[in-house]
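Participant: please find the sequence and the predicted model below.
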Amino acid sequence: MSFERIKEKLNILADAAKYDVSCASSGSTRANKNKGLGNSSGMGICHSYTEDGRCVSLLKILMTNHCIYDCAYCVTRKSNDIKRAAFKIQEVVDLTINFYRRNYIEGLFLSSGIFKNADYTMERLIAVAKKLREEENFNGYIHLKSIPGASDELMREAGLYADRLSVNIEVPTVSGLKLLAPDKRYEDFTKPMLKVKNEIIQYKAEKKIIKSTPKYAPAGQSTQMIIGATGESDKDIMYSATHYYQKYHMKRVYYSGYVPVAEDKRLPAIGSQVPLLRENRLYQTDWLLRFYGFHVKELLNNQHPNLDMDVDPKLGWALRNLHLFPIDINKAPKELLARVPGIGMQSVHKIMNARKFRKLNWDHLRKIGIALNRAKYFMICDSNKWEKRDLQADTIKGMILQNSTGKFRKEYSNQLQLFDKMAV
């Protein structure tokens, strides 16, 4: 096949893959061996972000944008009038190897529309990964999208070649899925998730006994939800995310704002794209649940079903719970320190270590790196300054927003850019 035809396919199928944001390659440490090609821990062109903030580059494409389903939110839906294309297995292998040799990429993110049936499509994705590993001795990062409805046997095989597997739940609720993707069943998504979870547990247990046991999906599994295609509240979204973290041991849940791709009476009107700020607030909430000890019911509940777009979720929680503040920065336990707006987990550890040697004052806290423009309203320290504590939540919120410096605004701008890059 001519170079021009391969280039045309690449343009079509790379563009179609851009709507999937669940491609951060965190958690894998597949080492190079036997003088093979690639290493998943290397540095390179930045296309995606790992869990620890490292940038990696991935060849991110669909195997094909042909699909037997007609999901309302999907650009590759069968009724959508778009240009179609499909890669052969060897073409994807060759592209990956050639791109790697030119230092364009560090790995592969491979998804696909569903053609014929789920198992047939999944077999082709696995065939690409198998050829890369066994024939090309490729040790770089591979992320395979699990096809909803794929058999347990294929999911088991996929995890032996891929670093990460993911199946996108797409719509946060079962009712939303029935509305926008009536051809799909909820069980088709959760069955592969459960298989991957159980296989990871089994292989880890076996490796403790038999050291030669191969790795199975060492970077775990992830999923993605489309935000704003249906009327779910932030509460609905984060309760669903919490369910997937707990029941299926997800490494990450990604939140992708709905992008209008076709006219459909079931969907928001063209031009009503979900604000990127809402995605950002959901990611911040996700972070608080995973690393700061918050329970989802503390942040979102029937009284507060949606996040405040003006302030981050930790500040929003603190303003609703002023009866818990101020805390003494020199006496409070780690769990309470982590709940003070403007104090991150690194700063919490610095405070815990520093106060072993002396009482901390505002100058010490400023040097540690705490955002005092927010934190000062919720704590006291070894100082006589700022001890007035009769302010109301609305007053504090207004003062923080009014006194936000350019640096504070830049922080949120950088966060938005980060999540935007994650969608590349």
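Facilitator: Right, received. Where do you want to start?
Participant: every contact and neighbour count from this point should use C-alpha atoms.
Facilitator: Fine.
Participant: what about Phe294, neighbour count?
Facilitator: If you count neighbours by other Cα atoms under 10 Å, Phe294 ends up with 18.
Participant: surely it meets Gln284?
Facilitator: No. If you go by Cα atoms under 8 Å, Phe294 and Gln284 don't touch, sitting 11.6 Å apart.
Participant: list the contacts for the spatially closest residue to Val259 that is not a sequence neighbour?
Facilitator: Leaving aside its sequence neighbours, Val259 sits nearest to Gln273 (Cα to Cα, 6 or more residues apart in numbering; 5.3 Å). The neighbours of Gln273, taking Cα atoms under 8 Å, 6 or more residues apart in numbering as the test, are 257-260.
Participant: so which of those residues sit within strands?
Facilitator: Secondary structure from DSSP state E places Gly257 of the contacts of Gln273 in strands.
Participant: for the residue nearest the centre of the chain, helix, strand, or coil?
Facilitator: Compute the mean C-alpha point of the chain, and by Cα atoms, centre = their mean the closest residue is Tyr254, 3.4 Å away. Secondary structure state of Tyr254, per DSSP: H, G, I helix; E, B strand; the rest coil, is strand.
Participant: which residues touch it?
Facilitator: Tyr254 neighbours (Cα under 8 Å, 6+ apart): 21-22, 222-225, 283.
Participant: structure two is appended below for comparative analysis:
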Amino acid sequence: MEQTLQEKLKILADAAKYDVSCSSSGNNRQNTNGGLGNALSCGVCHSFTDDGRCVSLLKILMTNHCIYDCAYCINRRSNDRPRATFTVQEVVDLTINFYRRNYIEGLFLSSGVIKNPDFTMERLMLVTQNLRLKERFNGYIHLKAIPGASPELIRQAGLYADRLSVNIEIPTEPELKRLAPEKSFGTVLQPMNQIKEGIQLYKEERRKFRKTPAFTPAGQSTQLIVGATPDSDRQILQLASGFYHEQQLKRIYYSGYLPVNEYDKRLPALQSPPLVRENRLYQSDWLMRFYHFRADEILTPEQPFLDLDIDPKLAYALRNLHLFPVDINRADYEMILRVPGIGVQSAKMIVDARRFRKLNSYHLKKIGVVLKRAQYFITCNELPVYRGNWDPGQLKNHLIAECHTKRKKPGDTQLSLFPLIPALSAPAKQLHFKS
């Protein structure tokens, strides 16, 4: 029996929820020639459903039919589940109609591999081509590049999509061959390299010719599944670091393995996705991207897995107590960034503010430093080294216990937002800098 468009949408929107690598646009695409919509670099405002789907993008698969039988995938060919396939025009019509009703701000389009990679990639490319040229749609489009597809199809897709992504899924090639024997790192890296080279070529041509057509202006991304294999967090972070430096990826997404194919004995017997581990990997990824950490500083051969009890920045500080305390009034920006409780903006403000006077703890509070954590790793003006003779284990336990003490007491009616700032009851003070 022929499926209705609504039935297809229900099946293929649900199947797309396992791909987490949808993001804000990071790209300015202006509305031209009376077209429809635009894309702003501030991105698509995300709204998430309970199962993690982003509803501000039309997030769907072109098809959930697939010629591959990957152990970790819900859409593997051996699974008995409802299948559906959109036509090119159906995806175009859904995108335009949903956009005009203000349901969405862009399109996230992925797909299972039907027939062969070229056939699938051509369908995806035609969707973006029709949206841009026929419908004059200027909104955000994130498209999956299919490993194994011809370079010409990847190139054409990059001319119409804002962002392309190629999901590598498994961090090491031996485990990829074990769980997905029909795939290889080579087929994934080939389109990644092509997209990187296309972006570099566009930037070079843009310097010479202002009207050079944009190629994947929002860059490329990928996704790694966490917990489906025994690979360590160190292996995952080393791979991610290599992608950022060699492939120049914009983002890497970490997806906690969902036990959707429990009958496959190659997969671990997990009852729920490793969400805490996933969160720690995102925090580590943030450290590499914005805090100038290297992967081998976050994890070592002796400690290949992230500590699930504390964030990786605090774990680094406890592992390297010989580098602390940091003198806030003398240390360089790179070292201040490594202090737990100090973020990127706070570190910049500290460096700017100390040009005018020596900073003390009051100034640091005003700047936004989390002194409850930072005080054990810094010294400034009147603030002494606060950790005493504690060893790393004792300090870790103390900080964990301190977090637990902030829980609501049985008699409390409301949590206090400022339990440790009694000065708030006094007249407000001003932060003055000497010229």
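Facilitator: Happy to help now that I have it. What you are looking at is a predicted structure, and each value in this text was computed from that prediction instead of being measured.
Participant: thinking again about what came up before, out of the contacts of Gln273 of the first structure, the closest to Ser404 of the first structure would be?
Facilitator: Proximity of the contacts of Gln273 of the first structure to Ser404 of the first structure (Cα to Cα) peaks at Gly257, which lies at 26.8 Å.
Participant: that closest one - nearest residue in space that isn't next to it in sequence?
Facilitator: Nearest one to Gly257 of the first structure, counting by Cα to Cα, 6+ apart, is Ile227 at 4.6 Å.
Participant: again with Ala129 of the first structure
Facilitator: Leaving aside its chain neighbours, Ala129 of the first structure sits nearest to Tyr161 (5.8 Å; criterion: Cα to Cα, 6+ apart).
Participant: now the strands for the stretch 101-250 of the second structure?
Facilitator: Here the stretch 101-250 of the second structure has its strands, by DSSP state E, counting those that start in this stretch, at 106-110, 140-144, 163-165, 220-226.
Participant: for the ones you listed, give me CSV that also has distance to Met1 of the second structure and mean neighbour count.
Facilitator: Shown next, in CSV, are the strands of the stretch 101-250 of the second structure (distance: least, Cα to Cα, whole Å; neighbours: other Cα atoms under 10 Å):
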stretch, distance to Met1 of the second structure, mean neighbour count
strand 106-110, 25, 26
strand 140-144, 30, 27
strand 163-165, 34, 28
strand 220-226, 35, 24
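Participant: format those as JSON lines; extra columns: distance to Ala39 of the second structure.
Facilitator: Below are those laid out as JSON lines (distance: least, Cα to Cα, whole Å):
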{"stretch": "strand 106-110", "distance to Ala39 of the second structure": "8"}
{"stretch": "strand 140-144", "distance to Ala39 of the second structure": "5"}
{"stretch": "strand 163-165", "distance to Ala39 of the second structure": "12"}
{"stretch": "strand 220-226", "distance to Ala39 of the second structure": "16"}
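Participant: among those, which is nearest Ala71 of the second structure?
Facilitator: Here strand 220-226 is closest among the strands of the stretch 101-250 of the second structure (Cα to Cα), at 12.1 Å.
Participant: rewinding a little: any idea how far the residue nearest to Gly257 of the first structure lies from Ala14 of the first structure?
Facilitator: Going from Ile227 of the first structure to Ala14 of the first structure by Cα to Cα, to the nearest Å gives 22 Å.
Participant: enumerate the positions of the helix or strand hosting Ala347 of the second structure that are buried.
Facilitator: Using DSSP states H and E, Ala347 of the second structure falls within helix 344-353. For helix 344-353 of the second structure, a neighbour-count test (16 or more other Cα atoms under 10 Å) marks 346-347, 350-351, 353 as buried.
Participant: sweet, I'm off.
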